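**Student:** Sharing a model prediction with you, sequence too.
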Amino acid sequence: MNYKEFVGEVQHRLEYAQFGQAVRACRAVLTTLGERLQEGEATDLASPLPMEIDHYLVAADHGQRFDYQEFLERVSKREGVDRSDANYHTQEVLALVASVVPAGNLEKVRAQLPDDYEQLFELVETADGGRTSQ
C-alpha cells in the first residue's frame, strides 16, 4: 500500500471530504502512538507502512508514559477534533495499520501498552476477525 492509498483509505473510513483532513488524522494518531511506544516497537510497527506514514511513528519523542485519556487528549489537540472523534479516529487508523503490518508487530505494541489502551484495538478485533488476542 502506498501513501496515497493509505491516506485515501483513512479518508474513506473517516468520511472526510478532503485528503488533508485524513493526513492530519494519521499524523495526530501515529505521532501520539509513537510518543507512547519505545523506539524499537515504534520502528517495528512503522517499517511496513509507507515512508511518509512511518515517519510519524519513528520521528516521535519515544517512551513517554501517559494513560489512554491523555493519549486521546493529545490526538484531539493535534487533529483539532473532540475527544470522542479522536477515539474513533485512533481506532480506525490503527485498524488500517493492523491490516498492513504483520500481526506479531501489532501484538508487541499491544503487550507494551497498559490495559486502559485496550480501547485502541476494538476495531482491530472486528476488522480482522479476531486475529489479535485479548
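**Tutor:** That came through fine. Numbers count the residues shown, from 1 in each chain.

**Student:** switch to C-alpha atoms for all contacts and neighbour counts from now on
**Tutor:** Will do.

**Student:** Pull the contacting residues for the residue in the chain sticking out farthest from the centre.
**Tutor:** Distance to the chain centre peaks in the chain at Ala17, reaching 20.4 Å (criterion: Cα atoms, centre = their mean). When contacts are counted by Cα atoms under 8 Å, 6 or more residues apart in numbering, Ala17 is found next to Gln11.

**Student:** State the distance from it to Val81.
**Tutor:** 15 Å (Cα to Cα, to the nearest Å).

**Student:** again, but for Ala28
**Tutor:** If you go by Cα to Cα, the gap between Ala28 and Val81 works out to 10 Å.

**Student:** Got another one to weigh against that:
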Amino acid sequence: MKYEEFLKHVESVAQLNSREEAERATRATLETIKERIVGNEANHLAAQLPEELAGYLRGREGESGQAFSIKDFISRVGEKENVDPTAAVIHIRSVFTVLQDAITPGEFVDFQHNFSEDYAELFPPSSEITA
C-alpha cells in the first residue's frame, strides 16, 4: 500500500476532515507503537510499510518494548496528536484497521502478539489477540 493510499484510508475510516489530520493520527499511533513493541518487531512492521511511515517505527532496534496499559497507550497517542482520549481511540482503531490491510496477515498476527488481551478493543473486530 502506498503512503497516500494509507493516509486516505485512515482519513476515511476515522472520518477525519483532512489528509493532515490523518497524517497526525498515523504518526502519533506509529510512534507509540514503536515505544510499546520490541524494536525488532517494529522493524519487521516498518519493512512492509511505505518509507514515509516506516521511519516512525525505526530507531529502537534490539530494545525491549515498554510495558504500558491500554489507557497509557491512548493517552500517549492523544498527547502526541493533541486530541482528547475519545478521538485518540478512534484514530488508533483506524490506523490499526488500515495496518491490517497494508501488511501480510502473518505480520499482523506478529504485531498483535505484542499487545495483551486488554488491547483487543483497539484492533479490528475481525482480528483476535491470542497472546
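**Tutor:** Looks like it arrived, so ask away. Because the structure is a prediction, the values reported are computed rather than measured.

**Student:** circling back: show me which of Ala28 and Val81 of the first structure is the more surrounded one.
**Tutor:** Ala28 (23 against 15; other Cα atoms under 10 Å).

**Student:** That one sits in which helix or strand?
**Tutor:** Secondary structure assignment for Ala28 of the first structure, by DSSP states H and E: helix 19-36.

**Student:** Mean deviation, that helix versus the second structure?
**Tutor:** Following the fit onto the second structure, the mean deviation recorded for helix 19-36 of the first structure is 0.6 Å by mean Cα distance after the TM-score superposition for the first structure.

**Student:** outside of that helix, which residues touch it?
**Tutor:** Residues contacting helix 19-36 of the first structure (Cα under 8 Å, 6+ apart): 7-8, 10-11, 14, 16, 42, 53, 56-66, 71, 74-76, 78-79, 89-90, 93.

**Student:** distance between that helix and the chain's centre?
**Tutor:** The chain centroid and the centroid of helix 19-36 of the first structure are separated by 7 Å, computed with Cα atoms, centre = their mean, to the nearest Å.

**Student:** Output the contacting helices and strands for the helix or strand following it.
**Tutor:** Counting by DSSP H and E, the element after helix 19-36 of the first structure in chain order, helix or strand, is helix 39-46. Secondary-structure packing of helix 39-46 of the first structure (3 or more Cα pairs under 8 Å, 6 or more residues apart in numbering; DSSP states H and E): helix 51-58, helix 103-112.

**Student:** could those helices go into TSV alongside mean neighbour count and distance to Gln38 of the first structure?
**Tutor:** As requested, those are exported to TSV (neighbours: other Cα atoms under 10 Å; distance: least, Cα to Cα, whole Å):
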stretch	mean neighbour count	distance to Gln38 of the first structure
helix 51-58	20	10
helix 103-112	16	8
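
**Student:** out of the ones you listed, which comes closest to Glu125 of the first structure?
**Tutor:** Among these, the nearest to Glu125 of the first structure by Cα to Cα is helix 103-112 (11.6 Å).

**Student:** what stretch of the second structure does the closest one fall on?
**Tutor:** Residues 105-114 of the second structure are where helix 103-112 of the first structure lands when matched by TM-score structural alignment.

**Student:** Stretch 23-38 of the first structure now?
**Tutor:** Residue span in the second structure matched to stretch 23-38 of the first structure, by TM-score structural alignment: 23-38.
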